[in-house]
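**Q** When you get a sec, could you give me coordinates for this:
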Amino acid sequence: RLSGGLENLANNHYLPFLRRCLEFRYVTASVGLGILILAMALIMSGRILFTFFPSIEGDRVYASLEMPEGVSVSVTAKGAERLEAAAEALKADLEELTGEKNVIRNVFTSIGQKADRSSGRPNMNGPGRSHFGEVVIGLAPAAERDNLSAKLVASMWREKVGTIPDAVKLSFNADEFSAGEPINYELAGRDVDMLRAAATELRAELGRYAGVFDITDSFRAGKQEIKLSLLPEARNLGLTLRDLATQVRSAFYGSEAQRIQRGQDDVRVMVRFPESERASIGNLEDMYIRTPQGIEVPFYSVAQFELGRGYSTINRVNGRRVINVIADIDRSQISPEEVNISIQKEVLPGLQAKYPTIRMSLSGEQEERAKSFSGLFQAAMLSLVVIYTLLAIPLKSYIQPLVIMSVIPFGAVGAIAGHWIMGYQLMFFSALGIVALSGVVVNASLVLVDYINRRRREGMELDEAVLSAGVVRFRPILLTSVTTFVGLVPLMATPSPATMFFIPMAISLAFGVLSATFITLILVPCLYQIAEDAFGWDPVAQGQIDADEAYLNAQAQRAE
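**A** Now for the predicted structure:
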């Protein structure tokens, strides 16, 4: 029954439609070209956006707290306690929301360093920092918490915490995997004050976008310090800045006098001022400095000092200081690409005019996105050249490979439509699927063109050969494409963190093959005849078949 239905579809519906399309082949080709132009316009105008990586939620929510450098551990611990208290209060709200108990399995706090992001129990690595703290909420698996979004938990936790006094940075993250910060602008220049001003303005502009949060920058003022300098009189006494710094350090921090071995440990004996004489800045002013001649002079007679803040870190790229403006984004409200396009069009030109010596560029996820898509584009161009070469050699034609490969861009159009139908954003893995698609969709087109050529070598007229090839190859082309599509349906229908990377690729392949099928059956025959109208191909004139043999073959086919 299925075979009979396909035969009826091919002879009674497809054949008359194909004959009509061939009669108006230039109109058919124009419609196909219009579809391609529309798809390209949607991409180039930014209405269809390619994102880089999907946001994949895990079963943990991280709250990272950063206080001013130099604060005591107790100050950071108080901020972490506030995060813990908010997490405990969140438990009751989540139980009420989901009707499930133990939605939050555990709460882990780390003071001084980040918690490990790997699976299993969090552990601590690296040197400690008194100004840094992190609190981690461990959630029940998604199936046991009524598929409650971890990002929703992070948002609710953020609201309960509010603002922590004196916090330099407070961010909440629920992603199991990340390719970098969604919003990251690198500002490079030599004037630190100008960089800070530009970073402040850019942060204010980012705050205007709905869905953009946890906006911060990488500039840190560092700890408070005392900066020493010599007076001109000190030079006359033979004092250097190194002499001054060494004596002040020895007085307040100490100099190692000896080491005493106690078991497996070395005990350092330090010589320095008594604690009462190194407790305030006044003690610095009261100390005496020894000159190279052994004369002791008051500190204030040869040196001066001022209070300031040093830089905790100095980031440089190509010799220029760099400040990164970083933000997170709620992808359900807006995509990073939309924000970046708007910032580059509306904000950066004004900032660049105001701060001409500062270079502004994308970093983080968007920088990786540009590199990855650039590499993928180069590889795709190379694969198209190879495909063209492999087709041109056996076909002995420069034009027919282009007719066969005409289905490739229409496969991409089908992939874009498939993402819209399935409700997925186009992303890097979608592009991988489109590139893989280019080697798949040419198969049916190649078989169709080869069949037309064989029928023509047998002496059949061009119109009859094209129509005959379409009808004969209709069923295998259609069944091959449909079975490919059906085989990919289980992967498309099972969204989970494990398959999230592969679903966009499967959508590109499935809908691209389906779209290319109709293009192969309708547009390829039209393009074949258009190519014949423009360039012509006569198998008899090219010696591929004898004229008498062609005549006899044609008579035999008419008799059939």
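**Q** use CA for all of it now, contacts and neighbours both
**A** Noted.
**Q** Now do the strands in the stretch 251-400 of the chain.
**A** Along the stretch 251-400 of the chain, counting by DSSP state E, counting those that start in this stretch, strands occupy 255-262, 265-271, 288-290, 296-298, 303-309, 316-317, 320-329, 359-362.
**Q** Looking at these, which is nearest to Gly34?
**A** strand 359-362 (34.2 Å; Cα to Cα).
**Q** what's the most buried one of the strands of the stretch 251-400 of the chain?
**A** Counting by mean count of other Cα atoms under 10 Å, strand 320-329 has the highest mean neighbour count of the strands of the stretch 251-400 of the chain, with a mean of 21.
**Q** For it, which outside residues touch it?
**A** Residues from elsewhere that reach strand 320-329 (Cα atoms under 8 Å, 6 or more residues apart in numbering): 181-192, 195-196, 199, 202-203, 211-219, 314-316, 335-336.
**Q** Here is a second sequence; please produce its structure as well for comparison:
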Amino acid sequence: MGITSLVLKHHKFATIIFLLLFVVGMNSFLNMPRTENPQITVPAATVFAIYPGANPVDLEQLIAQPIEDAISELEDIKRVSTSIRDGLVVVNVEFYFGVDTDEKYNKVVQEINSVREVLPDDLYSLETLKWRVSDQVLMQLALTADSLPYHVLRTKAEKIQDAVKKLSAIRKVEVLAAPEQEVIVELDMEKMGVLNLGIDRVEKAIKSNNANIPGGSVKLGKRSFGVKTSGAYTNLDQIAATVVHAKNGYLIRLKDVATIRMGDEDEKYKARFKGTKSVFVAIYQKEGRNVFETTKEVDRVLQKIDSQIGANIELNQVFKQSREVENKISNFQGNLFQGIALVGILIFLALGVRSAFLVIIAIPLSIIIGLFGVDISGFAMQQMTIAGLVIALGLLVDNSIVMTEGINRYIDQGNKPAKAAVLAAAEIGWPVITATLTTVLAFVPIIAMPDKAGVFIRSMPVTIILTLSVSLLLALTLTPLLASRFFKNRSKPTTKNDGKQAKGIKRLLNYLVEHSYRDTIVFALKHRWLVIWGAIGVFSITMLMAYLYLGISFFPKAEKGQFLVRAHLPQGSSLEHTSEVVTHIETVLDTIPDVKFYASNIGHGNPRIYYNVLSKNYQKSFGEVFVQLESYDVDKFDALVDRLRGLFDKYTDARIEIKEFEQSPPVDAPIMVYIKGNELERLRKISKTFENLLASQPGVINLDNSLSKVRTDLLVDINRDKANMYGVPVHAIDKAVRTAVAGMQVDQFRDEKGEEYPITLRMPQGDEFSPDDFRKVYVKSMAGYAVPLHQLASIKFQKAPNEIRRFNYERTALLTADLEKGASLDDALEPVIARLKSYNFPDGYDYYIGGELESRKESFGGMQRAVLIAILMIFAVLVLQFKSYTQPLIIFATIPLAMIGSVYALMITGNTFSFTAFIGLTSLVGIVINNAIILVDYTNWLRKEGYSKFEALRISGETRFTPIILTTLTTAGGLLPLTLQGGDLWAPMGWTIIGGLLISTFLTLVVVPVLYSVVVKEN
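**A** This is a model prediction of the structure:
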């Protein structure tokens, strides 16, 4: 080829170019970001609205629906899901992939700002958050000390926060589970009632006395002086001295009707590390940074500040992302290096030292230069990237093997190495380009796959395409260049018998060609229809076996020595009760030697330590324990999880479940069934039917129904007629109840150090508020008289929903569940879906299946489109290459032949047809046809040289037998370490490719010549 001749002519310049590319590639390899998993940015946002004291029914009408109405005006919305609990509304809006994430987030913010005026005036908080890749913590720390108060632990944690957040690579640092201090104004409402003093008057007095209004400036002569007034409060005594009322000539100050003190806010999140009282510090890294470099910077800061923390406080590392990334990457790099070694051994045994050197040098060059392209494409070094390198490993030497074999053949015919390189490139160049292009085209559609699964795996096909493209360039340039320099002239042309002098694998392959393959191909060409119908029969039986016995799955467990233990208590349970349940979990964990440590969260989820598991928001009836084991062994881990599930299932005070991490795009649960309708009670009854059905399915665990439980609330039933008669506004009653039960923040207090604290009005409550305390509450009428609350309202018990969920603007009962390891999603859901289809839903009620099944349909649907597009593009390339429509069809016959090997490989090894197996099958589309391309192209070349069709097919098969077998062995060998050691995620893909490649290779060497002899006419 022209490029080969050009490189040989300007070999010095070409050498410099290759060296520069290698240096640039090494720089990218050393400095590109490292992560454990692909960084998926889902185009979505979450709106948090906090309104303490409000129940879910009220929140749905007051807050959730107005927010949903505002969001519904946006374009490209995929789903809107809303969760409503006491005092909290969470609205998640997710857009279709492919939109501008920043633009959509900004539009969500605009819509929320526009609806703010219709929401309650005393809404405590309204916040919109963007879903970020960097929401997974870089590091989680625990400051532990049982004997010290929270404000001391918080002060130490804030020192860490201030020091770490100064680092340029850090996005934010959070201090968690440390109640903030506030100025508590405990009102004596009975005394206020006697004085006819209302809450509104106290609130106004505090705000007016705490105002800090600039006094302006005064000119005196040539100078100007700023005017200062007394300004805001600077100490608690000033707050206590605030005049709130005047009666009979006497001033009534706040201290006369209230106790003012500095204290902790109501505890809503407790944390413990190994059972000891703790405060957590969560550190988050900016996107696109190297996790190892950032961790080193954080560690240096922590070492400096460690001595300032104090002898009574321990600083512990709960989670360190760099440790997880190092484990994952080191395992994959080990698979890669083992694959390189195995491929190298095979090549040395087959080709000898000189030829092997030419082939093996393509491996590091292709990988390093290819990684330069991966880096500038914006991808990090993580498991998908390295998996792409492993897949490409066996493929990237194929071109060099074919080229080296061709050069050797021309040297054996008496040509000098330089001329042999040019002749081999001329003969093999275009078939090699076509073969590489078809392989690349098989991976191109995967890049364009939609939704989360497509983004999750995108770096893998990009890596494969780039490294294969580099390997093609090297095969056409560097390999001939090195061959012209290192290969020696033969003193005379070799004969057929010289093959007996070959050694190792090459000698074995020559023997197979002469004593096995030659007889086989002659027999096959004489019994063509027997071979064709036999292949069709085997393929048909294989597809039937796959349908009957080969299960389908999505993504497997993460295979980490970590898991979460979650405790769900009845709604309304106190934080103290939840703490008791978590203590029981801790007691069980203390008995297990394999547990290295655990971090307990009461009233909140653990900070997000895994990319697809979100942290649960504040909820007093929820507890979560993150467990770290000493090491990971799959059998021991599964046995431990089963044992713990058995122990926790016997616990009656709460539902305790174990959540294992899964390797997949973000999804809330594998099983998600939505029952949609308007009336909560009817939804509860319908969902209970399907909850019972799901519970009876084998393998279903951690089953939850959002409407399965109701709770009992205290209803302050206002007699509106009486309230109107006394002249008491309803909002004044609501405010009085809110202040008495939950407390009400009215202003901010800034101390002399500049620290700000909320000023909160509340009743003295002791341990907890009781119904009898309502008799102490008074409200002020418009006429200025204090009226006892019990004269205007009665206290009743009423049942209320624990939680209200909405999905795409409709009320929804949500059933969620996990699956035991090895359980089939289809087996679990098949009877449920059949029952849903036959169920007589009332008008306005319907169902929707989400979770893994939805993701699988989206992902497999994308994969099916990817396969179809790949086949069409490859067919177009082959038509251009062979200028024929029939010969590409012959080549495509290798695809079903490959599926035969893939199915049996999965069945024999006990793997299911998973998402990664589908990736493997897509890869096969491009890989297996390479052998057929080389075979058909050489047959056409021989026929142009005057050989008959029969002779051309026989000679082509014998000549290409060795390079085809070698490329197959190297591809399979390169994948073998990842297949054997890559766990449940990568084993299905590896066996799909290895099994399909091995079987298709042997069948291709027989079936393709037979099809060629039938379809292509004799000249």
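**Q** Superposed, what's their TM-score?
**A** Aligned and superposed, the two chains score 0.78 in TM-score terms (TM-score structural alignment, normalised by the length of structure 1); 507 aligned residues with a Cα RMSD of 3.6 Å.
**Q** so of the contacts of strand 320-329 of structure 1, which ones are in helices?
**A** Counted as lying in helices by DSSP state H, out of the contacts of strand 320-329 of structure 1, are 192, 195-196, 199, 202-203, 336.
**Q** Just the buried ones from these, in PyMOL syntax?
**A** To isolate in PyMOL the members of those that are buried, counting by 16 or more other Cα atoms under 10 Å, one can use:
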select buried, resi 195+196+199+202+203+336
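**Q** Report all helices and strands that the biggest helix by length in structure 2 contacts.
**A** The longest helix of structure 2 (DSSP H) is helix 321-360. Under the contact criterion of 3 or more Cα pairs under 8 Å, 6 or more residues apart in numbering; DSSP states H and E, helix 321-360 of structure 2 touches helix 291-305, helix 383-396, helix 398-412, helix 478-486, helix 504-512, helix 949-981.
**Q** Mind checking the ones you listed for the one nearest to Lys780 of structure 2?
**A** Of all those, helix 291-305 sits nearest to Lys780 of structure 2, with 53.5 Å by Cα to Cα.
**Q** what's the matching range in structure 1 for that closest one?
**A** Counting by TM-score structural alignment, helix 291-305 of structure 2 falls onto no part of structure 1.
**Q** highest average neighbour count across the helices and strands packed on helix 321-360 of structure 2?
**A** Among those, helix 383-396 has the highest mean neighbour count (mean count of other Cα under 10 Å), at a mean of 26.
**Q** how about that one, aligned to which bit of structure 1?
**A** Alignment of helix 383-396 of structure 2 against structure 1: no match, by TM-score structural alignment.
**Q** which residues are in contact with that helix?
**A** For helix 383-396 of structure 2, the surrounding residues in contact (Cα under 8 Å, 6+ apart) are 36-38, 328-329, 332-333, 335-336, 339-340, 343, 362-363, 366-367, 379, 457, 459-464, 467-468, 471-472, 927, 967, 970-975, 978.
**Q** check which helix or strand covers Phe637 of structure 2.
**A** Using DSSP states H and E, Phe637 of structure 2 sits within helix 634-649.
**Q** got a list of what Glu66 of structure 1 touches?
**A** 76, 131-133, 167-170.
**Q** Matching it against structure 2, which residue comes up?
**A** Taking TM-score structural alignment, the alignment pairs Glu66 of structure 1 with His568 from structure 2.
**Q** mind checking how far Val441 of structure 1 is from Ala531 of structure 1?
**A** 20 Å (Cα to Cα, to the nearest Å).
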